[in-house]
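In: give me coordinates for this.
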Amino acid sequence: MDEIYIHHNQDDNDDVHNPNSDNNESESASVNLLHIVTASQAGMRIDKLSAQVFGEFSRAQLQDWLKSGALTVNDSVVKPKYRVKADEQLQLQAQIESHSEDKPEDIALDIIYEDDTVLVINKPVGMVVHPGAGNPTGTLVNALLYHYPNQAQLPRAGLVHRIDKDTSGLLVIGKTKSAQLELQEQLKDKSVYRHYRCVVAGDQASLMRHRTIDAPIGRHRSQRTKMAVIGTGKPAVTHIQEITELSANYCLLDVCLETGRTHQIRVHLSHIGHPIIGDAVYGSKSQLRSGLDVAQRQAVIEFPRQALHAYCLGFIHPETGEEIEVTAPLPEDMQALVSILAEG
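Out: Got it, this is the predicted structure:
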């Protein structure tokens, strides 16, 4: 997949992965804590005091509980800026859910952006996003659970969307349930935007004729592990924003997703006859074009994965409403491929 969103309460299908499936049974534990405000604590904001006295939970989680009414003052729901009085009772009654049996693993993360509610990761090539058949460990989810233990309380450790193992680039993760749900909604209403860079076989003039690719995508009729453009598929729209000529028959593209179907960019570019270099599933021999010298031909043939990178991600911050945009540079293997194709 190039990118798909994860949304609750939908049937499991090709485009949306149900985070509560795949044997990830939810387990829950009850929390029932009481704190009496002391004279020295009087006048403190409730969000500040709760973070102090219920320090085993993150501030973002406590903020969520204040909003939901799981954390109250004298049995009343109050706003985070409420200032407590001496002898008032802070009552925390909540259920903490653990949605996964996945194990924490000490795997380094390239963190591009982080605050109390949102995390953006630059996923390296070769990392699977979440455990599944054939990939029980070594995934982004395993890494998240190690570095951020509270993510175990969220479906899929807070994942909002995902990208393929051999596609590099940016992923946004919710650190609270409300942030995760809000970001999922933004994906649906397209206030989250995602830009990719990819190296394709094709001349600039031909690619200019396909600035918008509007073609439905569904499961391949005979090869069930593949996707294809088929009339019975689901709507899929890809926009080619920029075309940078590298040589007569190869270009670097800036691509924007309007929808998020499985393998969308790869399928669409292959469908118009301009496959991504290194794409073993959708590229085949059609990625070899004329005019290559020996070194360039070898670079194209031996490129070990689809030359596709999610370089730009924009969203509206679920807490502040601020417009956030983050970028990640091309990984070294794609930089080297671009350089050798552009030589001469």
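In: C-alpha from now on. contacts and neighbour counts both.
Out: Noted.
In: so is Asp116 in a helix, a strand, or just coil?
Out: Secondary structure state of Asp116, per DSSP: H, G, I helix; E, B strand; the rest coil, is coil.
In: touching, it and Ala60? I think so.
Out: Yes. Using Cα atoms under 8 Å, Asp116 is in contact with Ala60, at 5.5 Å.
In: overlap in contacts, those two.
Out: Lys175 (Cα atoms under 8 Å, 6 or more residues apart in numbering).
In: more neighbours: which of these two?
Out: For Asp116 and Ala60, the more surrounded residue by other Cα atoms under 10 Å is Ala60, and the numbers stand at 21 against 15.
In: any idea which helix or strand carries that one?
Out: Ala60 belongs to helix 59-68 when elements are defined using DSSP states H and E.
In: now Ala295. Nearest residue, chain neighbours left out?
Out: Excluding its sequence neighbours, the residue lying closest to Ala295 (Cα to Cα, 6 or more residues apart in numbering) is Ile340, at 7.8 Å.
In: would you do the same for the sequence below? I want to compare the two.
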Amino acid sequence: MTRISERAQVPLDEAGRRFDQALAEMFPSFSRSRLTAWIKAGAVTLNGAVVAPRHLLQGGEEVVIEAELEVEVAAAAEAIALDIVYQDDDLLVINKPAGLVVHPGAGNSSGTVLNALLHFDARQAELPRGGIVHRLDKDTSGLMVVARSLAAHTALVDRLSRHEVVRHYAAVVMGTMIAGGTVDAAIGRHLSDRLRQSVRDEEDGKPAVTHYRLRERFRAHTLVQCQLETGRTHQIRVHMAHIGHALVGDPLYGGGLRLPKGASPELVEALRGFRRQALHAEHLAFEHPLTGEPMAFDAAIPDDMQALLACLRADAG
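Out: Modelled structure (predicted):
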């Protein structure tokens, strides 16, 4: 376990404010929920005394934190290769291959990105969800940012919630699109199929916004770039299917294999053989959670999608 030892004086202008609220601003490296838990456990004192989170401050008091970071995750470390695009003491950016699950769950207790992260650095176990702040579906490839410190985790979660992390995806969809646009439609759990999400009324779902633009058109398909404004489960897959342009190969929302009239044998084989959603997280941009430095990363479209696009281009030509 990592020992946390911090000491600070409450600013005078915090007089009259709740202890837990002021503490969250004084120690932004830690989440408010973690600080509140430490207050309740007696790991944070005010002028040497243990007080309640709602205690009202006078200003000028001495705050002392003496706490231990407990293990947040219990998954096993596994020697799974990670394609690391960038790393420093506070974060990692990885390029996840299709087929790799991000976090253990039902039916996937091992062989995940989390297991790989714990093998890469055992200290990831001390971070919420092992430092994972956002996910990609199992069969979606591309870029993910992972926190390596509590301060980075808190900041990245906050920036994601405020839509300050730019995420662009390349997607091959069915049908020839005419123009780009925006899908603004709430998403929630499907009423009858618990594995799926669906567009729902605002009262039943969570707000979800996807912007998309055309990059390349083929005879019966389109390569689009999607930008997430929100990050709901299966968001791009649900939204594109909702507007009648489901992703090629999507087993949940694609509606089955569709072969364009007069397709070449090569294209037929490529479409039949593409057994994952044609979706790749190719661009990620954000400010460094500690330094504020602008950061941007790109990951090339993987070979399987490149091969599919080559067949679509040949068919269109």
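In: just give the TM-score of the two.
Out: Once superposed, the chains reach a TM-score of 0.77 (TM-score structural alignment, normalised by the length of structure 2), with 261 aligned residues with a Cα RMSD of 2.4 Å.
In: thinking again about what came up before, moving C-terminal of the helix holding Ala60 of structure 1, what's the next helix or strand?
Out: Using DSSP H and E, the first helix or strand after helix 59-68 of structure 1 is strand 71-73.
In: same for the next helix or strand after that following strand, what does it pack against?
Out: As assigned by DSSP H and E, the chain's next helix or strand after strand 71-73 of structure 1 is strand 89-98. Strand 89-98 of structure 1 is packed against strand 27-36, strand 71-73, with contacts defined by 3 or more Cα pairs under 8 Å, 6 or more residues apart in numbering; DSSP states H and E.
In: separation between the equivalent of Gly188 of structure 2 over in structure 1 and Ile163 of structure 1?
Out: With TM-score structural alignment as the criterion, Gly188 of structure 2 lines up with Gly218 in structure 1. The gap separating Gly218 of structure 1 from Ile163 of structure 1 is 18 Å, by Cα to Cα, to the nearest Å.
In: now which residue in structure 2 aligns to Ile340 of structure 1?
Out: Aligned partner of Ile340 of structure 1 by TM-score structural alignment: Cys311.
In: so what's that match up against?
Out: Glu266, Leu267, Ala270.
In: isn't there a helix covering the second one?
Out: So the one you mean is Leu267 of structure 2. Yes. Assessed with three-state DSSP, Leu267 of structure 2 lies in a helix.
In: neighbours of it, how many?
Out: Leu267 of structure 2 has 22 nearby residues by other Cα under 10 Å.
In: would you confirm that it contacts Leu309?
Out: No. Contact status for Leu267 of structure 2 versus Leu309: not in contact, 9.6 Å apart, counting by Cα under 8 Å.
In: tell me which residue of structure 1 lines up with Glu68 of structure 2.
Out: Glu68 of structure 2 maps onto Gln95 in structure 1, by TM-score structural alignment.
In: excluding covalently adjacent residues, which one is nearest to that match?
Out: Ser30 (4.7 Å).
In: ok so, going back, most tightly packed of the helices and strands packed on strand 89-98 of structure 1?
Out: strand 71-73 (a mean of 23; mean count of other Cα atoms under 10 Å).
In: average distance between the longest helix along structure 1 and structure 2?
Out: Among the elements of structure 1 assigned as helix by DSSP state H, the one spanning the most residues is helix 177-189. Compared with structure 2 after the fit, helix 177-189 of structure 1 shows a mean deviation of 0.7 Å (mean Cα distance after the TM-score superposition for structure 1).
In: one step back: rebuild the helices and strands packed on strand 89-98 of structure 1 as JSON lines, extending it with distance to Arg211 of structure 1.
Out: Shown next, in JSON lines, are those (distance: least, Cα to Cα, whole Å):
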{"stretch": "strand 27-36", "distance to Arg211 of structure 1": "47"}
{"stretch": "strand 71-73", "distance to Arg211 of structure 1": "51"}
